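Peer 1: What follows is a protein structure lacking sequence information:
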């Protein structure tokens, strides 16, 4: 337990020292939500909520604000977790090689993901509530939290396979655009297609729209988010465990062979 607490403390401190992420959190999210709300047409649009099959009507500014908020938090949490996992990658290997329990490090990473997602989703939801009063504020916050968890796990996963922060940031940006753009009922005619159910933010966007414009507690779409979160988290943790696995101890005959090899005097010409 003490190893887990120590790992959590250092992981959270490392995340808090990410100044770029802090600036993006404080500035980018409010600016994005303000622009989406004030510069988009408030004209009412009819759209079909695919999760329930019901037709709804809502202002274009409110729909765009929801989609833009999910886009902003997914980028921020994805980049934050990617950066944190990438910076501690080599240090984690040294710790596990020295005998530090991998379970403590894995638990610390999951705790960091949960804390970062809760912080960012609460902040973004609070800013949306300044401009708009959804019918189900709590459900809206839950939907935003879900997309934060999914993209945070995606960032952890990408950090194990991509070398630099530029590659990770570009990958997260492009994934978020490809993910959310086809689902916006205002900007896209493909929002009602069956393929959108395969996208990472489908559950969050459908739940957010239901929370904003209906009084029905539509939480079934979040099962899609749970599936994405489980798959990405399992991949990230499995890759971490494989890359930090400890080597098995040498057998007695291997130890004797290594000892003889180490005690053998060097011959002339050997390095």
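Peer 2: Structure received. Source: prediction; values computed, not measured. Residues are numbered from 1 along each chain as shown.

Peer 1: going forward, measure contacts and count neighbours with C-alpha atoms only.
Peer 2: Fine.

Peer 1: Helices of the chain, start to end?
Peer 2: Using DSSP state H, the helices of the chain run over 2-16, 19-23, 29-39, 60-87, 89-97, 102-131, 137-159, 165-180, 202-213, 222-243, 252-263.

Peer 1: quick one: which of the ones you listed is nearest residue 190?
Peer 2: helix 165-180 (11.0 Å; C-alpha to C-alpha).

Peer 1: Buried residues of the closest one, list them for me.
Peer 2: 168-169, 171-173, 175-176, 179-180 (16 or more other C-alpha atoms under 10 Å).

Peer 1: take the one below as the second:
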């Protein structure tokens, strides 16, 4: 093996080792939040139970914007979908925001110690995606004791849950590197998730069938889950719309993360030149 090939192989092994270590730290940071774990295990079933009891089984009209079709569906089942979306926005947003805020100084030290920023960015992105998918699977499984949609309907709900978990995980990443305090981040996540998911349900919002909801992150996942669960239609464009929100939040957050962990090199000090007729030595 030639010297350039050996050097390239060594660099690949070093980058692989850095990626594995960074990924392990990122997943550990995001999964050791006890409040988020408690919300996931206990809050999700209780939230489903409360929403199902409040909504009952009153029929509702829900509009599919892709086809213009107005469906007459069970309001309780629709409320369970919006409840799952709402719980995911808060849990994933909180978990990622808290982890990023606490690990930012450590990530900066890793960069100064020689870790490559692309490696850290890739590991952090994969950790957010893995945690979001795991939380979405649990939330979709917790739905089954309250409502048993068809297999394709449940898979549509799972896909929508995964996308909204990715979206608010990416938002948590963005807020974690952007805002200066915990209070601001928690407030933005709570208010954003409540407004976003609540407005999608016609049971509590008479504007839920209006075009203005196109501008909310949960619009695409809600349309996809509802179409798959009730109309057995796959609205892939609306799922892609949700992924676009996730990609936008993640890209913005990772750009800011790169800037905040950038390794700054010391600039050489300019030599002091003495003026003619003066003594340059210190007094």
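Peer 2: Arrived safely, thanks for sending. Since the model is a prediction, treat every value here as computed from it, not as a measurement.

Peer 1: TM value for the aligned chains?
Peer 2: After superposition, the two chains reach a TM-score (TM-score structural alignment, normalised by the length of structure 1) of 0.90; 259 aligned residues with a C-alpha RMSD of 1.9 Å.

Peer 1: got CSV for the buried residues of helix 165-180 of structure 1, with distance to residue 155 of structure 1 too?
Peer 2: Formatted as CSV, those follow (distance: C-alpha to C-alpha, whole Å):
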residue, distance to residue 155 of structure 1
168, 8
169, 9
171, 9
172, 7
173, 11
175, 11
176, 12
179, 15
180, 17
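
Peer 1: of all the residues you listed, which comes closest to residue 160 of structure 1?
Peer 2: residue 168 (10.2 Å).

Peer 1: Show me what that closest one lines up with in structure 2.
Peer 2: Under the alignment (TM-score structural alignment), residue 168 of structure 1 pairs with residue 185 in structure 2.

Peer 1: What residues in structure 1 pair up with stretch 106-113 of structure 2?
Peer 2: With TM-score structural alignment as the criterion, stretch 106-113 of structure 2 aligns to 91-98.

Peer 1: hmm, who's touching that stretch?
Peer 2: 102, 105, 243-246 (C-alpha atoms under 8 Å, 6 or more residues apart in numbering).

Peer 1: Could you identify the most distant pair in the residues you listed?
Peer 2: Across the contacts of stretch 91-98 of structure 1 (C-alpha to C-alpha), the longest gap, 14.1 Å, separates 105 and 246.

Peer 1: Need the counterpart of residue 130 of structure 1 in structure 2.
Peer 2: Per TM-score structural alignment, residue 130 of structure 1 is aligned with residue 145.

Peer 1: What is the aligned counterpart of residue 28 of structure 1 in structure 2?
Peer 2: Per TM-score structural alignment, residue 28 of structure 1 is aligned with residue 43.

Peer 1: Now check residue 84 of structure 2 against structure 1: what is it aligned to?
Peer 2: So, by TM-score structural alignment, residue 84 of structure 2 is matched to residue 69.

Peer 1: How much space separates residue 93 of structure 1 from residue 243 of structure 1?
Peer 2: 8 Å (C-alpha to C-alpha, to the nearest Å).

Peer 1: typo on my end, residue 91 of structure 1
Peer 2: Taking C-alpha to C-alpha, one finds residue 91 of structure 1 at 12 Å from residue 243 of structure 1.

Peer 1: who has more neighbours, the two?
Peer 2: residue 243 (14 against 11; other C-alpha atoms under 10 Å).

Peer 1: Translate the more buried one into the numbering of structure 2.
Peer 2: Match for residue 243 of structure 1 (TM-score structural alignment): residue 260.

Peer 1: Repeat that for residue 78 of structure 1.
Peer 2: So, by TM-score structural alignment, residue 78 of structure 1 is matched to residue 93.

Peer 1: And for residue 27 of structure 2, the neighbour number?
Peer 2: 19.

Peer 1: just residue 32 of structure 1 next, same as before
Peer 2: 15.

Peer 1: hang on, it packs against residue 69?
Peer 2: Yes - with contact defined as C-alpha atoms under 8 Å, residue 32 of structure 1 reaches residue 69; the gap is 7.2 Å.

Peer 1: Any figure for the gap between the match of residue 84 of structure 2 and residue 91 of structure 1?
Peer 2: From residue 69 of structure 1 to residue 91 of structure 1 the distance is 34 Å (C-alpha to C-alpha).

Peer 1: Then residue 224 of structure 1?
Peer 2: Taking C-alpha to C-alpha, one finds residue 224 of structure 1 at 34 Å from residue 91 of structure 1.

Peer 1: The alignment partner in structure 2 of residue 144 of structure 1: neighbour count?
Peer 2: Counting by TM-score structural alignment, residue 144 of structure 1 lines up with residue 161 in structure 2. Burial measure for residue 161 of structure 2: 32 neighbouring residues, criterion other C-alpha under 10 Å.

Peer 1: Enumerate every residue touching the spatially closest residue to residue 161 of structure 2 that is not a sequence neighbour.
Peer 2: Spatial nearest neighbour of residue 161 of structure 2, excluding adjacent residues (C-alpha to C-alpha, 6 or more residues apart in numbering): residue 136 at 5.3 Å. For residue 136 of structure 2, the contacting residues are 88, 158, 161-162, 165, by C-alpha under 8 Å, 6+ apart.
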